[in-house]
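> Provided below are the primary sequence and the corresponding predicted coordinates.
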Amino acid sequence: MKNKTVLITGASSGIGLHFSHKFAQAGHNVVLVARSEDKLLSLATELEGNYNIKAHVIKADLAEMGASRVIYEQVTSNDIEVDILINNAGFGLFGEFEQTEIEKEVEMIQVNITALTELSKYFGKEMVNRKNGQILNVASTAAFQPGPLMAVYYATKAYVLSLSEALANEWEEHGVQVMALCPGATKTGFSDTAQLQESKLFQSGVMTVEEVVEEAYKQMAHQKKAVIIPGFKNRMLAGSIRFMPRKMVTKIVRKVQERI
């Protein structure tokens, strides 16, 4: 992959931040999208100085309706052609469904599902017309099963996985590769936002952001897999779920989600 332009949502931290460095280091221009303009401007300066690439900054809150359209219009008005779209922005929420805040869950659906779908539509149509492009949607191993104590989050990631696999099939003949990245527990700010640090899941071992991004980048270069699951343990767990009764899987997930 050379001389591409990569748009990354949630670019100011975690997986998005490391994707920004990874693509810039490889010589690609980047379009950085996040809520914090100060962080984005600092990151853009760093990337341009270190890697001699062009970094564009778009401040946007994907929890707001219409934000995706604004991003698309800003990109097109600047005559930027997005070759690779990384739909990374997303967040979770821990707690029993009747106790969690519906406002937060509606925002989660807006970010994890609606904004991701809109951005895939806007930039995907252009890629199909050009007969070239890549879209990486960040899902999770949560996509493979129901998730008691994080019911809405798990459901949003199941949507991301299903959409990505369907689009991978539809757009393959048009030269556009669509992939779902499904990391397991990963050491990022996400776990703090979702209040997961005390859960058995995160106490049992996590991958680093660098490991996740490195595996995803390698698989994107090979352009073979529609579903990328970093880590041998994560791949084994995701595969074994297919052979277990759903009720049993749900109970197991509940156990590992509970706080110690």
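Arrived safely.
> When you work out contacts or count neighbours from here on, use the C-alpha atoms and nothing else.
Fine.
> quick one: the strands in the stretch 101-250 of the chain?
With DSSP state E, counting those that start in this stretch as the criterion, the stretch 101-250 of the chain has strands at 133-138, 176-181, 227-228.
> check contacts around the nearest residue to Gly95 once chain neighbours are set aside.
Residue nearest to Gly95 in three dimensions, not counting chain neighbours: Leu149, with 4.7 Å by CA to CA, 6 or more residues apart in numbering. Taking CA atoms under 8 Å, 6 or more residues apart in numbering as the contact definition, Leu149 lies against Phe94, Gly95, Glu96, Phe97, Arg254, Gln257, Glu258.
> Am I right that the fifth one is in contact with Gly147?
Okay, so that is Arg254. Yes. Here Arg254 reaches Gly147: they are 6.8 Å apart, a contact under CA atoms under 8 Å.
> For those two, work out which one has more neighbours and name it.
Gly147 (21 against 17; other CA atoms under 10 Å).
> gap between that one and Gln74?
Separation of Gly147 from Gln74 (CA to CA, to the nearest Å): 37 Å.
> helices and strands around the host helix or strand of Thr45, which ones?
Assessed by DSSP states H and E, Thr45 sits inside helix 37-51. Applying 3 or more CA pairs under 8 Å, 6 or more residues apart in numbering; DSSP states H and E, we find helix 37-51 packed against helix 14-25, strand 29-34, strand 55-59.
> quick one, the longest one and strand 29-34 angle?
Here helix 14-25 runs at 160 degrees with respect to strand 29-34, directions being taken by axes from the mean of the first three to the mean of the last three CA atoms, to 10 degrees.
> one step back: winner for burial among the strands of the stretch 101-250 of the chain?
Ranked by average neighbour count under the criterion mean count of other CA atoms under 10 Å, those are headed by strand 176-181 at a mean of 28.
> try it against this one:
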Amino acid sequence: MDYLINNAGFGGGSAFVTRSAARDLAMVQVNAAVPTALLKLFLPGMVARGHGRVLNVASAAAWFPGPEQATYFTTKAYLAALSNALWYELKSQGIRVTTLLPGPIETGFAQAGQLTRTRLFAPGTGVDPQIVARAGYAGLLAGKRQVIVGVTWWMRWAARCYPWLPKRWVLAVIAALQRSRP
């Protein structure tokens, strides 16, 4: 296999303690364990051949802790960190690992995760999935380390400034964006 595209995942809103353990553990399995297993399965062959490309679909959520979606944000942070480490480890061996970090996308994600009543996932606020797919694929072919698409200016600003921003403020803003509105 020359190309691996790890694009599986689901989210779900509400406070960590109110979500079922089974649901959150399933999320860890789908969002983190399965992509890791696929990387373990296919990377050795790519390394043996001296070429290959991987696109791991994480999320802009990887940049922050995620009150009201704690497990989702954490699994995407894991995948983004793993992808960056692999990019560095494998670049000299002819393997390119690209991390796709999209913002909200107009797919069934928000509906499935019961997030449509949040500020972040209000209907019509996400980017077209074809735009995200094209950007991710172009980045994969170009061998980019990461591709950011569908992220507002304020999200980019917050991600760059996050290390210096007051954590209580950041957490409060993220929680407000994630909470369901009446």
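That came in fine, so what should we check first? Computed from a predicted model, the values in this text were never measured in an experiment.
> so the helix holding Thr45 of the first structure matches what in the second structure?
Aligned using TM-score structural alignment, helix 37-51 of the first structure spans no residues in the second structure.
> Stretch 142-154 of the first structure too?
Against the second structure, stretch 142-154 of the first structure falls on residues 61-73 (TM-score structural alignment).
> just to revisit the earlier point, what's the spacing between the residue nearest to Gly95 of the first structure and Gln197 of the first structure?
Counting by CA to CA, the gap from Leu149 of the first structure to Gln197 of the first structure is 14 Å.
> what's the offset of the helix holding Thr45 of the first structure from the middle of its chain?
21 Å (CA atoms, centre = their mean, to the nearest Å).
> Just the buried positions in it, please.
Glu37, Leu40, Leu41, Leu43, Ala44, Leu47, Glu48, Tyr51 (16 or more other CA atoms under 10 Å).
> Ok, stretch 247-260 of the first structure next?
Neighbour-count burial for stretch 247-260 of the first structure, counted by 16+ other CA under 10 Å, picks out Val249, Val253, Arg254, Lys255, Val256, Gln257, Glu258.
> Scan the second structure for its longest helix.
Using DSSP state H, we find that the single longest helix of the second structure is helix 70-90.
> Next, the angle from that one to strand 95-102.
If you take the same axes, to 10 degrees, helix 70-90 of the second structure sits at 150 degrees to strand 95-102.
> Have a look at how far, on average, helix 70-90 of the second structure is from the first structure.
Following the fit onto the first structure, the mean deviation recorded for helix 70-90 of the second structure is 0.4 Å by mean CA distance after the TM-score superposition for the first structure.
> buried set for that helix?
Of the residues in helix 70-90 of the second structure, 70-84, 86-87, 90 count as buried by neighbour count, 16+ other CA under 10 Å.
> chain center to stretch 58-71 of the second structure, what's the gap?
Its chain's C-alpha centre and that of stretch 58-71 of the second structure lie 8 Å apart, by CA atoms, centre = their mean.
> let me fix that: stretch 227-235 of the first structure
Centroid separation between stretch 227-235 of the first structure and its chain, computed with CA atoms, centre = their mean, is 15 Å.
> Please apply the same query to stretch 130-150 of the second structure.
The mean C-alpha position of stretch 130-150 of the second structure is separated from the chain mean by 13 Å, CA atoms, centre = their mean.
> What's the local residue count around the aligned residue in the first structure for Leu38 of the second structure?
Leu38 of the second structure maps onto Leu119 in the first structure, with residues paired by TM-score structural alignment. Close neighbours of Leu119 of the first structure, defined as other CA under 10 Å, add up to 21.
> likewise Leu237 of the first structure?
Using other CA under 10 Å, the number of residues around Leu237 of the first structure comes to 13.
> Quick check: it vs Lys187 of the first structure, distance?
With distances taken as CA to CA, Leu237 of the first structure is found 19 Å from Lys187 of the first structure.
> ok, the residue positioned nearest the centre of the first structure - contacts?
The centroid of the first structure falls nearest to Val138 when counting by CA atoms, centre = their mean (2.4 Å). By CA under 8 Å, 6+ apart, Val138 of the first structure lies in contact with Ile86, Asn87, Asn88, Ala89, Val160, Ala180, Leu181, Cys182.
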